[in-house]
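**Q** My questions are about this predicted structure, shown below with the sequence.
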Amino acid sequence: MFIETTVNQSVASLALGIATCVIVGLLRVKSPEINDDILELVLTKTAPDAASEQLKDCLTCERKLNGVDLIITKDPKVADYIFNGRYQRNYTRRPATIEGLKKLGMHNQGLIWNNNTDGWKSVRSVFQLSLNDVNMEKAVGVIKSEAIGIIESSTNEAGSIDMMSVCRRLTFRATLSTFFGIESSDFVKTGIQENDYIDAIINYFKAWEYFLLRPETHWDASLERKHSMAVKELQRHVKEMLDSIALNSPATPKHGLFVDQLRETHKHQNPESLVQSALEMMIAGTDTSSVTSYYALLGIAPNRELQTLLRQDVLSCGASKSKLLRSVIDETLRFKPVGPVVLREAVKDDPNFPGANVTKGTAILIHLADMNVCESF
């Protein structure tokens, strides 16, 4: 099973870590046909749905998108070749429309879709250093202390609980506390409106979906305006949060705090780059993690025996060493991957690619969601 998402592996690791904290805290046949273009499908459907349509009767097919060769696949052999094969370094770039990335603030900035290798490496090191056992334990502690209050405030008169809202609020608070040094008790002082931030994060993902592959010539004026405003709204929230942290932080930064390390890394870069990197930590820690947490809880909810075994295993050996907990998270990511598709671009010609002629610039779309439920896999 492959559980890489559309986000960078470091961000995916963060999301997995925070999602784990929530659980603990709360308890090739190739088609010969080559179409000229699938642009119309992508314009009328999401990329995962459009890709599924192309893979109805085959494991892999070749198409064109915006004039670029595109391989669409749900073949696990192809996925293994790209993620784990000897030529995996040929697939480190992520294809997208440049104007779309600029709209999202991701063009040569941040971590998730940054194709500037040097800039990406420097940001990645900060993210990786933050994904340590100390921070994960802190996140668990935040979630344990916040869980009861959030659950009570998310329960309606009929006694029903909006668990997706609970997961989002928990992961949001854990992310802010662990990586930005902001506790929920500081929200008023720092001007953070929790629901506004969470809504902005959700809307940013919708904008991401809209702008990523769609060429500028096919932007709808009203939708472009709507999604551009959503991006700017989250950027504004993150900038205000960073300004508040700088204003209220001690003269000596907290040792190892993600936001301080991020400032040091970006001190010779433009302010927008700092905002984008902080924004990506926030969206990965909050939304990506909460979706995985929600479906993990949904999966174990009917099984009381599994809940008991999971609780016992975590209490006896700890979350980081619990094989059962890892299995639950992995199974969740199998049937509900946060990023249903992964996009890669060939850095150079690859004559060894299984079953297809891959030249420099060829885009590969791996449909994880379809692959993980494929009977042959």
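**A** Arrived safely, thanks for sending.

**Q** can we go C-alpha only for contacts and neighbour counts from here?
**A** Fine.

**Q** Contacts only, for residue 213.
**A** When contacts are counted by CA atoms under 8 Å, 6 or more residues apart in numbering, residue 213 touches 42, 96-97, 100.

**Q** same check, this time on residue 90
**A** By CA under 8 Å, 6+ apart, the contact set of residue 90 is 346-348, 350.

**Q** For residue 275, the count of nearby residues, please.
**A** Look at residue 275: counted by other CA atoms under 10 Å, it has 25 neighbours.

**Q** I'd say it and residue 239 touch.
**A** Yes: counting by CA atoms under 8 Å, residue 239 is a contact partner of residue 275 at 6.0 Å.

**Q** ok, structure two:
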Amino acid sequence: MMSSVNVQNSILLVGLTIVASAILYIIRAAKKPFGRQSIPGPHLHFGTRMLMFLQIHFFHTVPEFTKFWCQHYGDIVGVWMNGGYTIVTCDAEFSQKILAGTESKNFIIRMGNNDGLKAIRMYKKGIIWNNDVTKWNLQRHIFQSGLSSDIRRKASIVARDVTRQEIHRIKTSARKDNNVPTVDLLNVLRHITLAVVLDVAFGIKLDRERSEILIDCIVNYFKAWEFFLLKPRFIWPLFPFHVYRHQKAVLKLQEEIRSLALNLNTQASPFLQNLYNNDLTTEEIHQSILEMILAGTDTSSVSLYYTFLLLTENRKIEHQLLDSSNDLFTEAVLREGMRLMPVGPVIIRKALADCEISGIHIKEGTNIVIQLALQNRHPKWFDDPLSFDPQRFERNENLIALSAPMGLGPKSCVGQHFAMVEMKPVISELLAAFKFERINATNSIIDTKTKWDIAQQPLVNEILIALPRKKIVLVGAHSVGKTTLANLIASRMNAVLISETARTVMKKMKLSPELLRKYPQKSLDFQASIIQHQFEKEGQIKHELAILDRCSLDALVYAKTFCEKWEKLLEMPETCQCIEHYKKSDDYIIFLIEPQMTCLKDDGVRMMSKDYDDWKAFSERFKDIMNLYEIKFHVLEELDLNMRFTKVFQTLFDL
């Protein structure tokens, strides 16, 4: 065994070696031909470079580092990163010229060290970080031609079907637990996007357990990617546990991809046909499969996740989205989510040759980092930049290019159109099924704590409540326990409660049960006012989970019982619209509560029945009216309150 002195000496030797390597690394970089080139920024002497070296490798991520220097020196700043001169910018016009201007083909490779790329198995392979221009061009062409319009159409259909399966799973879980479902939404979205990519691009389906394993591999691979990509190899020994864990993550994902590839039908999709019918090595094919799964799963799911969270703070826009059949508005909502919370907060490039952009001479090898997160919240480029306003893209289409969530130009995201057609049905189906609510809404979404694992991941996945967008209506004779049950449902399920409408209207009209019995016209006017009030209230809960302890059907039944001219109520437009609403069983779930002898009592407000048979007759009239208008309803015969709740709950989450 080594003595403690030997261990200390070994540690000291390693530390000194790393410090010496860092100093040589910084000094060697100083010999590269860069200057300040009229760009704002600190003088890059040895001390500044050492400060930046420590800052980016020990204290800050790339997004944090670049944001820091932009905030101190302006929209274009010169810094030192990855052993070389780096231009950091949040200037949208300058960014556009880099990405999609006349010199954009000069910026189709990315900054990154070769040791790191080898560690994550991306060195000269695939398209995400392949800095071999010839290979990159070939493999990008293969990728693009494999994502045809037919593939995108299939992606839309599969995304819809897979999302509906996930909704079914959430409902099944709720029925099993007899409780309002709480959802790890990011995990749900990852399962959906992974299933879409696997089905559309590779023609395969995985069970839940295998999908969970693959998702964990993807998440851990991104962490390894961030660690190895920009850290010079000589400082890896400072983080032995991280190196071991990240290397293990890389190998694990590689194993999963090889396992998938072994069972693929190479002609199962146009994407696979393109991969296997071109001159690619087995390693290159596996890397393309890996990158399709990586990019198609995590970036789309995280973008959707942030958009859903933003909609919890912007219910008016959420309601517009639910009411709209305009595909372009759905796209605008997604774009606005990606503008405020870009999954790729920085875009990294490297100059292939000398060029000049906006009067700035950029030398070959200069690193470029576009601080997209800062740029997209900059008041110079976006009015009221911190507000969630999808209509901004309808007012000014040029903002789509300015926000650049998936890049621009020759190096833009090759799957951006695939991602959009995939995301639109996912957000539409999930929003139609559930209203999502945050459990701990103490901070604004735009202030969400995130971590940069290449994709900007949330530091903590928020667990959300998923409330079905249904209206639960309790009807029946007086004194059957409608209000008591409605209050219980509202409290347990966080539902909007619309209750005691008759009492409210009676008080407003200064009426009493005696007056209503004595004067049929007053009774008819009273029921008409109830219908109008009910119609107005129901219009306010169109997109909510709501519980109502009566509806317009109650007014019709009472009017039929006490007023000869009750049919006049059927001529009211509010009555007609309410009846049409109640026919829509996808929106309204109606429960008729049967009378129980032990519940019959006079509270001084209701128009009471003469006896139990008269009371039962009310229930029959409800059935007659609902059958007449073909309104679906469920009967609650249970007296126990909890049993009633359970039946309502199970019906609400009926599969």
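**A** Received, thanks. Fair warning: this is a prediction, and the values are worked out from it, not measured in the lab.

**Q** Need the TM-score between these chains.
**A** TM-score of the superposed chains, computed with TM-score structural alignment, normalised by the length of the first structure, equals 0.81; 329 aligned residues with a CA RMSD of 2.3 Å.

**Q** Just give me the closest of the contacts of residue 213 of the first structure to residue 10 of the first structure.
**A** Residue 10 of the first structure has its nearest neighbour among the contacts of residue 213 of the first structure in residue 96, at 19.7 Å by CA to CA.

**Q** Of the contacts of residue 213 of the first structure, which are reproduced in the second structure?
**A** Here is what carries over to the second structure from the contacts of residue 213 of the first structure, by both residues aligned by TM-score structural alignment, their matches' CA atoms under 8 Å: 96-97, 100.

**Q** From these, pick the one nearest residue 116 of the first structure.
**A** Closest to residue 116 of the first structure, out of all of those and judged by CA to CA, is residue 96, at 13.6 Å.

**Q** What lines up with that closest one in the second structure?
**A** Residue 96 of the first structure maps onto residue 112 of the second structure when the alignment is built from TM-score structural alignment.

**Q** That match should be in a helix, yeah?
**A** No: checked against DSSP: H, G, I helix; E, B strand; the rest coil, residue 112 of the second structure lies outside a helix; its state is coil.

**Q** Aligned to residue 195 of the first structure, what sits in the second structure?
**A** So, by TM-score structural alignment, residue 195 of the first structure is matched to residue 212.

**Q** for residue 299 of the first structure, same thing?
**A** With TM-score structural alignment as the criterion, residue 299 of the first structure matches residue 310.

**Q** Let me know the helix or strand that residue 342 of the first structure is in.
**A** Using DSSP states H and E, residue 342 of the first structure maps to strand 341-345.

**Q** what stretch of the second structure does that strand fall on?
**A** The aligned range for strand 341-345 of the first structure in the second structure is 346-350, by TM-score structural alignment.

**Q** same check, this time on stretch 359-367 of the first structure
**A** Under TM-score structural alignment, the alignment places stretch 359-367 of the first structure onto residues 363-371 of the second structure.

**Q** ok, residues contacting that stretch?
**A** For stretch 363-371 of the second structure, the external contacting residues (CA under 8 Å, 6+ apart) are 34, 63, 66-67, 81, 84-90, 95, 110-111, 345-355.

**Q** Name the residues of that stretch that come out as buried.
**A** Along stretch 363-371 of the second structure, these residues count as buried under the neighbour rule (16 or more other CA atoms under 10 Å): 363, 365-371.

**Q** what residue of the second structure takes the place of residue 52 of the first structure?
**A** Residue pairing (TM-score structural alignment): residue 52 of the first structure is matched to residue 67 of the second structure.

**Q** That match and residue 374 touch, don't they?
**A** Yes: taking contacts as CA under 8 Å, residue 67 of the second structure lies within contact range of residue 374: 6.9 Å.

**Q** And stretch 645-654 of the second structure, how far out from the chain middle?
**A** Centroid displacement of stretch 645-654 of the second structure relative to its chain, using CA atoms, centre = their mean, to the nearest Å, is 27 Å.

**Q** typo on my end, it should be stretch 166-174 of the first structure
**A** With CA atoms, centre = their mean, you get 15 Å for stretch 166-174 of the first structure.

**Q** mean shift between it and the second structure?
**A** In the superposition against the second structure, stretch 166-174 of the first structure averages 0.4 Å from its aligned positions (mean CA distance after the TM-score superposition for the first structure).

**Q** what span of the second structure lines up against that stretch?
**A** Aligned using TM-score structural alignment, stretch 166-174 of the first structure spans residues 188-196 in the second structure.

**Q** quick one: the residue lying closest to residue 344 of the second structure once chain neighbours are set aside from residue 62 of the second structure, how far?
**A** Among residues not flanking residue 344 of the second structure along the chain, residue 455 sits closest, at 5.4 Å (CA to CA, 6 or more residues apart in numbering). Separation of residue 455 of the second structure from residue 62 of the second structure (CA to CA, to the nearest Å) stands at 12 Å.

**Q** In the second structure, which residues correspond to stretch 119-137 of the first structure?
**A** Under the alignment (TM-score structural alignment), stretch 119-137 of the first structure falls on residues 135-153 in the second structure.

**Q** Now do that stretch: everything it contacts.
**A** For stretch 135-153 of the second structure, contacts defined as CA under 8 Å, 6+ apart pick out 124-127, 130, 200-201, 270-275, 278, 288, 414-415, 417-418, 421-422.

**Q** Write a ChimeraX command that selects only the buried members of those residues.
**A** Typed into ChimeraX, the line below selects the buried ones among these, using 16+ other CA under 10 Å:
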select :124,125,126,127,130,200,201,270,271,272,273,274,275,288,414,415,418,421,422
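
**Q** Spit out the contact partners of residue 58 of the second structure.
**A** Going by CA under 8 Å, 6+ apart, the list of residues near residue 58 of the second structure is empty.

**Q** quick revisit: please tabulate the contacts of residue 213 of the first structure in a markdown table, including the columns distance to residue 32 of the first structure and neighbour count.
**A** Converted to a markdown table, the contacts of residue 213 of the first structure look like this (distance: CA to CA, whole Å; neighbours: other CA atoms under 10 Å):
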| residue | distance to residue 32 of the first structure | neighbour count |
| --- | --- | --- |
| 42 | 21 | 18 |
| 96 | 26 | 19 |
| 97 | 27 | 16 |
| 100 | 31 | 22 |
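
**Q** so after the top helix by length along the first structure, what's the next helix or strand?
**A** As assigned by DSSP state H, the longest helix anywhere in the first structure is helix 221-248. Per DSSP H and E, the first helix or strand lying C-terminal to helix 221-248 of the first structure is helix 258-265.

**Q** angle of the helix or strand that that next one is followed by against helix 258-265?
**A** Using DSSP H and E, the next helix or strand after helix 258-265 of the first structure towards the C-terminus is helix 271-283. Counting by axes from the mean of the first three to the mean of the last three CA atoms, to 10 degrees, helix 271-283 of the first structure points 150 degrees away from the direction of helix 258-265.
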